[in-house]
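Undergrad: sequence first, predicted coordinates after that:
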Amino acid sequence: MEIWITGIGLVSAAGEGRAAHLAALAASTPAPVDAESHAPFPLHPAPALELDRQIPKKGDQRQMEPWQRLGTYAAGLALDDAGARALVAEMDLIVAAGGGERDMALDESVLAALAALPPAEAALQLNALLAGGLRPTLFLAQLSNLLAGNISIVHGVTGASRTFMGEEQAGADAVRIAAARLAEGRGQAALVGGAFVAARWDLMVLYHSAGLLRQGGFAPVFARDEAPGAIPGTLGAFLVLETADSARARGARGLARVMGVACEQARRDQADGSAAAARRALDRLALPEGPLAVLSGATGGAVPTAAEREFLAGLARDVTLRAAGSRLGWGVEASFPASLALGALMLSEGVLPPSLEAAEAPFEAPPTDLLVTGFGAWRGEALAHLQAIPAEEQP
């Protein structure tokens, strides 16, 4: 069964919604970069949002963490963009989410208390300090499936619900499973996506300890050899996927056709690594012959970006490349849905993003097929094939 993207809800440093991101795609500069607040780590900050537009109850806003508000807001944008509010009672909801936000004040107080104790006593006191400081409501706020719950409550999406965790792979698998369920006839529409807030010291410390972050100023993702690493970007990204029959029946225009989504995983320290895993995923897609347009999800980190370069070089065809991360940053769970949203805009509007670096050759013509890639910072390789929908097939 044919699957269309009929709505996108995208929030990033570039702004919110279609118009802001069409402008971002057409720009010759990246979305705004904040190099000061979390120096030495640059990031793409969150835009100012009028939360009341998508989350009208102040009580709902107060009980959510920032990333939950961002995701709920972006989900509402996607529903409105698709004109799909009438479908929410039976719409599937598939969310890619992290583990919530830490209580930094509590963490700092625990570390300060432990620093004053001998090592043997500190180990014994750690659990006691956490047990006395964590509140039940705070613990519940860490549950990733609360984003799905908030979307259900605020927007009334009450079909089958699933939540995935696991960095970039979570976002890719969420889209893959949503599309597969619809293609098998298990529903007519699905709301799928994720959310990530970049301006968080707890994540900066975590990702820096793994060597994942760039330090210094902005550079496009394939031009960071002197200082490899990701530049985090606040992203809320949701898609409305819908069967073509459902979209035509209600007169909804499709932005792009989802021809296939394939995911793989590999141990990157072995010979049969990430590029080979991506080639296995590619074998499950039916891409046309000839030159290929690619929207890359490369992070800018040394290992995954090198793996993507190896994969693209092995395609044995002319590739015209654009990097989503150079424009919006690295959004972890939200990265792959955000790339699909940008890809759908490119195909539906015939946008040819200008080059930001030498790796991005000029387009000769608007693409009709687009390969979207996602190479996770640690592991996880994902590909999606999007196709433009001709005017004669639109309702």
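TA: Arrived safely, thanks for sending.

Undergrad: okay, CA-based contacts and neighbour counts for the rest of this
TA: Fine.

Undergrad: what's the spacing between the residue lying farthest from the centre of the chain and Q125?
TA: Note on the chain: the largest C-alpha distance from the chain mean falls to P118, namely 43.3 Å (CA atoms, centre = their mean). Using CA to CA, to the nearest Å, one obtains 10 Å as the distance from P118 to Q125.

Undergrad: next: D81.
TA: Distance, D81 to Q125, by CA to CA: 52 Å.

Undergrad: and if you look at P366?
TA: When CA to CA is the yardstick, P366 and Q125 sit 62 Å from each other.

Undergrad: next up, the contacts around Y207.
TA: By CA atoms under 8 Å, 6 or more residues apart in numbering, Y207 lies in contact with L213.

Undergrad: helix or strand: which one has it?
TA: Y207 belongs to helix 201-209 when elements are defined using DSSP states H and E.

Undergrad: just the helices from the stretch 151-300 of the chain, written as ranges.
TA: Read by DSSP state H, counting those that start in this stretch, the stretch 151-300 of the chain holds these helices, from start to end of the chain: 167-183, 201-209, 244-249, 274-282.

Undergrad: comparing the ones you listed, which comes out most buried?
TA: Ranked by average neighbour count under the criterion mean count of other CA atoms under 10 Å, the helices of the stretch 151-300 of the chain are headed by helix 167-183 at a mean of 24.

Undergrad: show residues contacting that helix.
TA: Outside of helix 167-183, the residues within contact range by CA under 8 Å, 6+ apart are 1-3, 92, 94-98, 163-164, 187-190, 192-194, 241-243, 258, 260-263, 332-337, 374-377, 379-382.

Undergrad: neighbours around P136, how many?
TA: Here the count is done by other CA atoms under 10 Å, and P136 has 8 residues near it.

Undergrad: please read the previous query as pertaining to A112.
TA: By other CA under 10 Å, the residues close to A112 number 11.

Undergrad: same check, this time on S326
TA: 26.

Undergrad: tell me the contacts of it?
TA: Applying CA under 8 Å, 6+ apart, one finds that S326 lies in contact with P30, A219, P220, V221, L356.

Undergrad: now do A384
TA: If a contact means CA under 8 Å, 6+ apart, then A384 has V258, M259, G260, V261, A262, L285, L371, V372, T373 as its contacts.

Undergrad: most neighbours, which of the residues you listed?
TA: Of all the contacts of A384, the most densely surrounded is T373 (28 neighbours; neighbours counted as other CA under 10 Å).

Undergrad: let me know the secondary structure of it.
TA: Put simply, T373 is strand when judged by DSSP: H, G, I helix; E, B strand; the rest coil.

Undergrad: again, but for L93
TA: L93 carries the three-state label strand when classified by three-state DSSP.

Undergrad: against V197, how distant is it?
TA: As defined by CA to CA, L93 lies at a distance of 21 Å from V197.

Undergrad: how about H21, what does it touch?
TA: Each residue near H21 by CA under 8 Å, 6+ apart is listed here: L10, A14, G15, L342.

Undergrad: residues of whatever helix or strand the last one lives in that come out buried?
TA: The secondary structure element spanning L342 is helix 335-349 (assigned by DSSP H and E). In terms of neighbour count (16 or more other CA atoms under 10 Å), helix 335-349 has its buried residues at 335-348.

Undergrad: another structure for you, compare them:
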Amino acid sequence: MADTTTSRAEPIEAWITGIGLATSLAEGLDAHWDALTERRVNVDTAAFAPYVVHPLAPLSFDKQIPKKGDQRQMEAWQRIGTYAAGLALESAGIKGNTEILSRMDMIVAAGGGERDLAVDSAVLNAEGYGTVPPSALNERLMNDLRPTLFLAQLSNLLAGNIAIVHGVTGSSRTFMGEEEAGVDAARIALARIAAGQSDIALIGAAQNGERKDLLMLYEFGDFNLKDNYAPVFARGPKGGFALGSGSAFLVIESKAHAEARGAKPYARLKNVVADQSRRRNAGDVTASLEKLWSKLGPRDGATAIITGATGAEPVTAEETAFLRNHANAPVRGTATPFGHVMEAQFPLGIALAALSLSRGALYPPNDPTGLEVEMGSTPDQIVVIGAGHWRGEGMALVEAVR
């Protein structure tokens, strides 16, 4: 009897061919590499005291968003993201290439829009005095809020603005869900390319961390780092994250598509895995990360870890326990130089991994606790870790292409 079974085709190889970074440290790849090598940190403890933030480095938005009208109708996080997306397209050599951009897929991880603080304050003050009729709230919302504010609250407006400004008009997806949204943006893009459903994709996220409403939101959960800055692994049992402003975008495409247009890879995106532990018992996050580590696939050669550890507790302590279990892999925490950029934290980690592999070195440690150590050899693979401050865990395996 003939064998009628068929073997499953090998997954299509995915290359990272474009990286766009605009953060509290700098814009562009060379400037970021210099800042990381020099162990620079841009942090502000005064502007939003007692909260610690990493403010955006100066950008000339005109370079990537030439129309002032486009800039005006965007909120700050959308401008930052649209800017970094343009950098990624430039890095990949496809900016302005309408043939590729018209079929390029886009997956954005996004939070919600910004509040109108003046209106919010007026409503709350009036309510506090107890002198307003029941209909007053609706009247204030209808009369005080400008119509464009409602549009700006839409999470998929970042993808919309990238489509308008840069002409990325293939399929578009926007994921919400804080850090895990960034994990899923990478996971779904890789899965589509590996299955032959997509040739090229733009993924990423952005955050404006210099927002009083956002700081208030996270203060309700007691997540903010207060008073004094400290590297992420040196914040002690109270912990907390310092919100950062910034954006990371990546161009990911099939090897065949990249080779056909003569593009060179920064690195290979080999695998992305995700989990969501219940976090009901001590050690749940550590166990989740161990499970993901086992699912990543073979790790041959010199391996390093870039983690988006937030600084929030107890999750950072549990992630630290995992990292100490794998002490043979040198660690770098992105929250130390960049702050916590929420949805963008995982794409940022992948971007730094690809940049490091393309330069044949892991950037220096910047941690007084001894958890981060020098890497004497050239990394062959870097594992990117994302453990959300409240929910969700993910890992990516990024490999050198030699």
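TA: Thanks, I have the structure now. Fair warning: this is a prediction, and the values are worked out from it, not measured in the lab.

Undergrad: just the TM-score for the two chains, thanks.
TA: The TM-score (TM-score structural alignment, normalised by the length of structure 1) is 0.93; 386 aligned residues with a CA RMSD of 1.7 Å.

Undergrad: these two touch, right, Q54 of structure 1 and D80?
TA: No: with contact defined as CA atoms under 8 Å, Q54 of structure 1 and D80 do not form a contacting pair (9.7 Å).

Undergrad: the two: which is more packed in?
TA: Q54 (19 against 16).

Undergrad: P66 of structure 1: neighbour count?
TA: As a burial measure, the neighbour count of P66 of structure 1 was computed by other CA under 10 Å and equals 16.

Undergrad: got it, and A242 of structure 2?
TA: As a burial measure, the neighbour count of A242 of structure 2 was computed by other CA under 10 Å and equals 32.

Undergrad: map it onto structure 1.
TA: Alignment note (TM-score structural alignment): A242 of structure 2 maps to I231 of structure 1.

Undergrad: so the equivalent of V261 of structure 1 over in structure 2 versus A344 of structure 2, what's the distance?
TA: Residue correspondence to structure 2 (TM-score structural alignment): V261 of structure 1 is matched to V272. Between V272 of structure 2 and A344 of structure 2 the distance is 15 Å, computed by CA to CA.

Undergrad: name the nearest residue to the residue in structure 1 that L87 of structure 2 lines up against, ignoring sequence neighbours.
TA: When the two structures are superposed using TM-score structural alignment, L87 of structure 2 falls opposite L77 in structure 1. Using CA to CA, 6 or more residues apart in numbering and skipping residues adjacent in sequence, the residue nearest L77 of structure 1 is G9, 4.5 Å away.

Undergrad: same check on S246 of structure 1?
TA: With CA to CA, 6+ apart as the criterion, S246 of structure 1 has its nearest non-adjacent residue at 6.2 Å, and that residue is Q188.

Undergrad: what does the one you found correspond to in structure 2?
TA: Residue pairing (TM-score structural alignment): Q188 of structure 1 is matched to D199 of structure 2.

Undergrad: count the neighbours of its match for me.
TA: Neighbour tally, D199 of structure 2, other CA under 10 Å: 23.

Undergrad: enumerate every residue touching it.
TA: Contacts for D199 of structure 2 were tallied using CA under 8 Å, 6+ apart; they are M104, I193, E253, S254, H257.

Undergrad: separation between V168 of structure 2 and V251 of structure 2?
TA: When distances are taken as CA to CA, V168 of structure 2 and V251 of structure 2 turn out to be 12 Å apart.

Undergrad: picking that back up, just the buried ones from the contacts of S326 of structure 1, in ChimeraX syntax?
TA: For selection in ChimeraX, the members of these meeting the burial criterion (16+ other CA under 10 Å) are listed in this command:
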select :30,219,220,221,356
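
Undergrad: widest-spaced pair of the contacts of S326 of structure 1?
TA: P30 and V221 (11.1 Å; CA to CA).

Undergrad: spatially central residue for structure 2, please.
TA: Relative to the mean C-alpha position of structure 2, the nearest C-alpha, by CA atoms, centre = their mean, is the one of A344, at 1.6 Å.

Undergrad: what does it align to in structure 1?
TA: Counting by TM-score structural alignment, A344 of structure 2 corresponds to A334 in structure 1.

Undergrad: same check, this time on E38 of structure 2
TA: That one, E38 of structure 2, aligns with A27 by TM-score structural alignment.

Undergrad: what sits against the counterpart of L282 of structure 1 in structure 2?
TA: In structure 2, the residue equivalent to L282 of structure 1 is W293, according to TM-score structural alignment. With contacts defined as CA under 8 Å, 6+ apart, W293 of structure 2 is in contact with M395.

Undergrad: go again with 10 Å.
TA: When contacts are counted by CA atoms under 10 Å, 6 or more residues apart in numbering, W293 of structure 2 is found next to V273, A287, R299, F322, V383, I385, G394, M395, A396, L397.

Undergrad: which of the residues you listed sits closest to T45 of structure 2?
TA: Where the contacts of W293 of structure 2 are concerned, and distances follow CA to CA, T45 of structure 2 has its nearest neighbour in I385, at 27.3 Å.

Undergrad: from what I can see that closest one touches T320, true?
TA: No: counting by CA atoms under 10 Å, no contact exists between I385 of structure 2 and T320, whose distance comes to 11.4 Å.

Undergrad: between those two, what contacts are shared?
TA: With contacts taken as CA under 10 Å, 6+ apart, the residues that reach both I385 of structure 2 and T320 are A309.

Undergrad: what's the match for V168 of structure 2 in structure 1?
TA: The pairwise alignment with structure 1 assigns V168 of structure 2 to V157, based on TM-score structural alignment.

Undergrad: likewise for Q71 of structure 2?
TA: Correspondence of Q71 of structure 2 to structure 1, assessed by TM-score structural alignment: Q61.

Undergrad: keep only the contacts of A384 of structure 1 that are still in contact in structure 2, please.
TA: Compared against structure 2 with both residues aligned by TM-score structural alignment, their matches' CA atoms under 8 Å, the contacts of A384 of structure 1 retain V258, M259, G260, V261, A262, L285, L371, V372, T373.

Undergrad: want to throw the residues you listed into a markdown table with distance to L321 of structure 1?
TA: A markdown table is the format used below for these (distance: CA to CA, whole Å):
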| residue | distance to L321 of structure 1 |
| --- | --- |
| V258 | 19 |
| M259 | 19 |
| G260 | 19 |
| V261 | 19 |
| A262 | 19 |
| L285 | 18 |
| L371 | 10 |
| V372 | 10 |
| T373 | 11 |
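
Undergrad: what's the closest of the residues you listed to R214 of structure 1?
TA: The nearest one, if we look at those relative to R214 of structure 1 and count by CA to CA, is T373, at 20.7 Å.
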